[in-house]
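Participant: after the sequence you'll find the predicted model.
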Amino acid sequence: MSNPVETIVKNVCPLDCPDTCSMVVTVRDGVAVDLRGDRDHPFTRGFLCQKMARYLDRVSSPDRLMHPMRRIGPKGPGQGRFERISWDEALDRIADRFRAIADSADGPQAILPYSYYGTMGKLQAESLDRRFFHRLGASTLDRTICASAGGVGYEYTMGAGRLGADPMAVPECRLILNWGSNTVNTNSHLWSLMIEARKRTNATIVTIDPYKSPTARRSDWHLQPRPGTDAALALGLMHVIWRDQLHDQDYLDRGTVGAELLRDRVLTEYPPDRVAAITGVPVDQIETLARRYATEHPSLIRVNYGLQRHGGGGMAVRTISCLPAIVGAWRHRGGGTFLSTSGTYGLNSFALTRPDLSPPGTRSVNMNQLAEALAGELPGPRVMGLYVYNCNPAAVAPDQGKVLRGLRRDDLFTVVHELFPTDTVDYADIVLPATSQLEHEDIHTSYGHHFLMHNPRAIAPRGECRSNADVFRGLSDRLGFEPSLFPDDDTLMRQALDGGPALAGISLERLKAEGSVRLNIPEDYRPFSDGRFPTPSGKCELYSERMKADDFDPLPSYIPPLEDPQTRPELASRYPIQMVSPPRPQFLNSTFANSPAHLRAAGDPTIELADDDAAVRGLEAGDWAEVFNDRGRFLARVALTGAVRPGTAASTGIYWSKHSPGGSGVNATTSSALADMGGGATFFDNLVEVRKVDREESPSPNHAC
């Protein structure tokens, strides 16, 4: 009997998380048998989150899609609706249908790609896919569902690249603000660095969040504003800082424009008592936090994505990002703000995606408005061909009911390239089986650290699974596109690495040999210590001429949520609860929501209410309740955990509808309205009502969850 052949491969976590962990995979006789965090990686430091710790279950799951299929029954949830076909037949059918749509009166803009970051790899998420649809002349997708509003607001203030503090310097900080960030669950390796700061500098960890998340529970201090009022809180902090002469005048003089105008606004318009009335945060907490933030350095604000998912989300991030300049926090290593490190890399995105191939005047469809696109309510032709990959829009897109009505259209040709039979697969005409992260090659940037990473193929693809890049090569060949536009993976990676100065000295050969390479930036990285910013003025723009030209208030301000009880009393009289829908720790968006182990750990969908709000509705912990508004409804168990203030609710997700009682999820109630900047999503801008479900309406004990 021969000895087994065993190899060790370093892979990269592909999921939409800032940590972008390095993973050590043991492969025995071609089968991945062990996976763990890489102890040698400076950021991963040997551990993985609870989701990725069981990733091999996902790779080897018997529920994986293994062969191409075509639909033979009606669209929508059900069984026995698909039959196996060959790859040749699948690609031929897709190419023929796309060609017919492109040649019709509607033209190729009636075809829409729909993807996000089911994988964060550059080859599988941002290369040949974009080239293919640009060359086809399809509508482009504005991928705005996560971070676009805050990203635009941040750049108005800080300049191009969204640069910020070095996450590796967090242990040097004395005051850390998790602002809208459940760092424990969504950025766990950064949390470990925050805990290290506690030990090293006796740092205070503060969480600002309407929801008492696991991070808030483990922090030293939790401030709990009403949803969507973060900008008002930031303006109140500024008022106290200037009123009490705690600002850094030298840094303001050297490194900012508009300081006096902003000072006059906050001293006049945002006194602590008014801010307390808007936010629900007591005056004494506003006063105390302002004084501590101005005097305890280094101080870091970890600005995360939840606080921007409302009507004023872009302005909220813009306003918060002004705070470090007012107190001179950028002087210190680790000080300032940190939204994302992704702009530091400087990969050659143009070379990867080739936007120049897209015909002039091609329309762009905001991914948050998929419901309207499928209903033909946007400018341009109605969508007749939809290609979904790296995403599960039937679960994650807002206004779920309207999205599903659009997906159910008989005249819509839908292709879904997936690992598992998601909710979206139920509506597909052609289903293509996708590779897992261990079954294809890729390169990864991060939005939570400064390491560029290579992901080699560790095992052969299971069944007939193919990567995104391979599928688009096959489709391009059938449509007669130029072969030079769809080269091999090595060529793509070399094109990507032909980028900015942060990539100096990082060749493909070095990246493959080392697996993970720190960008060419100083170890003592303090991006704005000298007061110079990559803005038009060269300074932190507390007053922004660009914003004025774009019809925004050029100064930081507070924009209420679109569905705010204080500004929409009539709507609130029918739907009085402000609901937020943060991630459930066992899932990552809708990924892992089909895993039996993760579902058992997650339990039933819940709606967390304040005790008083539950009592007035006759609800007790454990009751099944209907959460509803004009857009839709979903069922969830009542949880009374003290996690929300009166008038607020939280329902964590995202559960697949097919595994949810009542057959719908939280996004049945969310709106496709857009945020103030960047076309961002407004998932946390959502007024609902909650009622007890009658006994006959309650899910059975054996419901799909």
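Facilitator: Perfect, thanks for sending it. Residues are numbered from 1 along each chain as shown.
Participant: only C-alpha atoms for contact and neighbour calcs from this point on.
Facilitator: OK.
Participant: just the terminal-to-terminal distance for stretch 544-554.
Facilitator: 5 Å (Cα to Cα, to the nearest Å).
Participant: only the buried residues of that stretch, if you could.
Facilitator: Under the neighbour-count criterion of 16 or more other Cα atoms under 10 Å, stretch 544-554 has S544, E545, R546, M547, F552, D553, P554 buried.
Participant: which residues does the first one contact?
Facilitator: Under the criterion of Cα atoms under 8 Å, 6 or more residues apart in numbering, the contact partners of S544 comprise Y156, T157, G258, P554, L555.
Participant: tell me where the stretch 551-700 of the chain has helices.
Facilitator: Assignment of helices within the stretch 551-700 of the chain using DSSP state H, counting those that start in this stretch yields the ranges 569-574, 596-602, 611-616.
Participant: cool, the stretch 251-400 of the chain as well?
Facilitator: Listed in chain order (using DSSP H, counting those that start in this stretch), the helices of the stretch 251-400 of the chain are 259-269, 272-279, 283-295, 313-320, 323-327, 349-353, 370-374, 393-396, 400-407.
Participant: for comparison:
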Amino acid sequence: KGPGSQFVPVSWDEALTEISQRLRQVIDEHGAEAVLPYSYSGTLGYLQGEGMATRFFNRIGASQLARTICAEAGFHGYSYTLGAAVGMEPESYAHARLILIWGSNTLTSNMHLWPFIQQARKEGARVIVIDPARTRTARAADEWIAIHPGTDAALALAIMHVIINEKLHDADYVAQYTVGFAELRARVQEWTPQRAAQITGVPAPRIIELARDYASTRPAAIRINYGLQRHAGGGMAVRTVACLPALVGAWRDYGGGIQLSTSGGFRHLNVSALIRPGQIPNPHTRVINMIRLGDALSLEPTHRARALYHPRPVDPVPSAADAGAPVKALMIYNSNPAAVCPDQSAVLAGLRRDDLFTVVMDHFQTDTADYADFILPATTQLEHWDLLKSYGHYYLMLNQPAIAPVGQSLPNSDIFRRLAAALGYAEECFQETDEEILRKLIESQRNAVFETVTWDRLLEQGFARLNLPQPYLPFAEGNFPTPSGKCEFYSQRMAKDGYDPLPTYTPPLFAGDASGLPSAKLFEPAADADQLACISPPAHSFLNSTFVNLSRFQQREKEPLLWLHPQDAAARHIASGQTVRVWNALGSVTLTARVTEDIAPGVVLAPGVWWNKLSGDGRNINQVIHQDETDIGAGAIFYDVSVRVALVERELEREQPV
């Protein structure tokens, strides 16, 4: 198993017969929980994503997967504060007069929002980007505020300190539509701009000016994205920033407020008939945290116990006795974990196990497919039916096939349907066609928000806007979907779940050597001048590991790079174009240096996610990313890593005099 593996073609009948036999053998010998599905965002459709797959794995009684790798920390931090992942509609940004783009490279990862931002600028809006890197978005903005990675909550607390102490908050909105203002006011007293400046790297005068501008400009919009929450304190960082619009009454205005995601607008879509949760034979089936796949595939019970999902402080910490059977069958679809998972060495060690039966469904022979026993060709969205929500707008979309499946490829739904038949599952839910499933799903909705969404409308135009007011001001008069119905500066639900109920700052880890030192030391040369904070946001031309195999996109990205500030490069005698080794206690990877002032001193940036086999040494930056979890939601901390960087030996040899 691994790169260079040889595969032989078989028929679908042969593949389905052997896969079903192997699954049955695993279930009979080790129990259904020894089967693990693994998937994420290869498609986010209701049907081809998790619809038929969930029916299938629920029927088996397989281990369940907590899909935490992308957004869980931010989603939960935001929801504790505002009640759901609901916010400004993208069209409203055109009406803003101040736009803070905070932890979002909008021109790369949210391009459909940019025209509305440009429209706002034509009307006089200022755009400020807060980011550790001068991204494409930062270069296009009016101002770039460079911030140390993982310190966003400290900046937000200092902004609130200024707003509250200078009485710039909207006292009427706060009184009517928020809870916990007195507690918040007491909390932020310790967060002076001077203190925040030491932590964030943002000068205190700029923090004060930013706070005053934000409080006094109407409408004021904030766009945050998931880069903000991929560190140890990511959930609390999003929660803290999400308090700002209510504090200044920005929700009153069309063009004011905040957006992390619009996915909460679809939260009332009843999918129980789609996924059939009633089929699960054991309601206490174990749940595996997907970011800990390396641990989950281990044969050591203590490691497998670490992979069990327990996201809240009040959740019992699993022990080796709770670990359950080793994973013996791994079914991978819509994902490329060999490239995208943290702690890559541990993941690859698990995938190499001779006793692990692995099936991969994909369009291409990815890094993960190299480790498969069977590769099953799956269709693209051009070839199948699906229904999709969005996390960037409020439209439900119907995906109809434009062409028949190419070659022998099949939709995910049909693959699972055929596997169910091969296992002898004759339930009605495995007999319905894709079109029937989606039509029934739409026609079964009873919530008023879906009154404008009909099957005929979707067939005719392909999309339908949710039944929301126009213009849509979700919280102009409160009505937050929280337990109190208000924006919760103080959250009793968080207290009950074991968290600090108020916004606070959780320092990022000094994590490369697992020393646990807080980031306050990370940026002090006295701590360890050799170590640098490392972040790894998506490259402009890639979508995580999607499109990496296309040569034209490889050419645009050139090669796996490491951005270094000139100050850090000079200290290591590194020049642009040289090959450098990046390492910590977990592993190492070789990259090509790009010396640039587009990154803050003390920070390096490795654009991702390159396939391993398309990288110089067969590895990517996830070699140095650990499996630890965020403070809220048990998400991944891809941007909370420290590394050492040095020229590789061959570069040093070139510098020696003849």
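Facilitator: Yep, that arrived. Quick caveat: nothing in here was measured; it's all calculated off a predicted structure.
Participant: quick TM-score on the pair, please.
Facilitator: TM-score for the superposed chains, counting by TM-score structural alignment, normalised by the length of structure 2: 0.92, backed by 620 aligned residues with a Cα RMSD of 1.6 Å.
Participant: would you list the helices of the stretch 551-700 of structure 1 in TSV and tack on mean neighbour count and distance to I430 of structure 1?
Facilitator: Converted to TSV, those look like this (neighbours: other Cα atoms under 10 Å; distance: least, Cα to Cα, whole Å):
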stretch	mean neighbour count	distance to I430 of structure 1
helix 569-574	14	42
helix 596-602	15	26
helix 611-616	15	45
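Participant: turn these into JSON lines, columns for distance to V184 of structure 1.
Facilitator: Compiled in JSON lines, the helices of the stretch 551-700 of structure 1 are given as follows (distance: least, Cα to Cα, whole Å):
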{"stretch": "helix 569-574", "distance to V184 of structure 1": "33"}
{"stretch": "helix 596-602", "distance to V184 of structure 1": "16"}
{"stretch": "helix 611-616", "distance to V184 of structure 1": "26"}
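Participant: quick one, what contacts the residue sitting nearest the centre point of structure 2?
Facilitator: With distances taken as Cα atoms, centre = their mean, structure 2 has C70 as the residue nearest its mean C-alpha position (1.6 Å). When contacts are counted by Cα under 8 Å, 6+ apart, C70 of structure 2 touches Y226, G635, A636.
Participant: hmm, back to that, which among the helices of the stretch 251-400 of structure 1 is found nearest to P483 of structure 1?
Facilitator: Across the helices of the stretch 251-400 of structure 1, the minimum distance to P483 of structure 1, taken as Cα to Cα, is reached by helix 349-353, at 14.8 Å.
Participant: report the mean deviation for that closest one after fitting onto structure 2.
Facilitator: With both structures laid over each other, helix 349-353 of structure 1 and its partner residues in structure 2 are 1.9 Å apart on average (mean Cα distance after the TM-score superposition for structure 1).
Participant: list of residues touching that helix?
Facilitator: For helix 349-353 of structure 1, the surrounding residues in contact (Cα under 8 Å, 6+ apart) are E126, S127, L128, D129, R130, R131, L492, Q495, A496.
Participant: which one of those is nearest to R28 of structure 1?
Facilitator: Using Cα to Cα, L492 is the member of the contacts of helix 349-353 of structure 1 that lies nearest R28 of structure 1, at 29.7 Å.
Participant: counterpart of the closest one in structure 2?
Facilitator: When the structures are aligned by TM-score structural alignment, the residue of structure 2 matched to L492 of structure 1 is I437.
Participant: ok, now which ones touch that match?
Facilitator: For I437 of structure 2, the contacting residues are L274, by Cα under 8 Å, 6+ apart.
Participant: can you get me a residue count around the aligned partner of W12 of structure 2 in structure 1?
Facilitator: Under the alignment defined by TM-score structural alignment, W12 of structure 2 corresponds to W87 in structure 1. Under the neighbour criterion other Cα atoms under 10 Å, W87 of structure 1 is assigned a count of 19.
Participant: and Q566 of structure 1, by the same measure?
Facilitator: Q566 of structure 1 sits with 12 neighbouring residues when counted by other Cα under 10 Å.
Participant: map it across to structure 2 for me.
Facilitator: Q566 of structure 1 maps onto A520 in structure 2, with residues paired by TM-score structural alignment.
Participant: what about its match, distance to A154 of structure 2?
Facilitator: If you measure A520 of structure 2 against A154 of structure 2 using Cα to Cα, the figure is 11 Å.
Participant: and for P3 of structure 2?
Facilitator: Using Cα to Cα, P3 of structure 2 is found at 44 Å from A154 of structure 2.
Participant: neighbours of the aligned partner of D631 of structure 2 in structure 1, how many?
Facilitator: Under the alignment defined by TM-score structural alignment, D631 of structure 2 corresponds to D676 in structure 1. Other residues near D676 of structure 1 come to 26 when the count uses other Cα under 10 Å.
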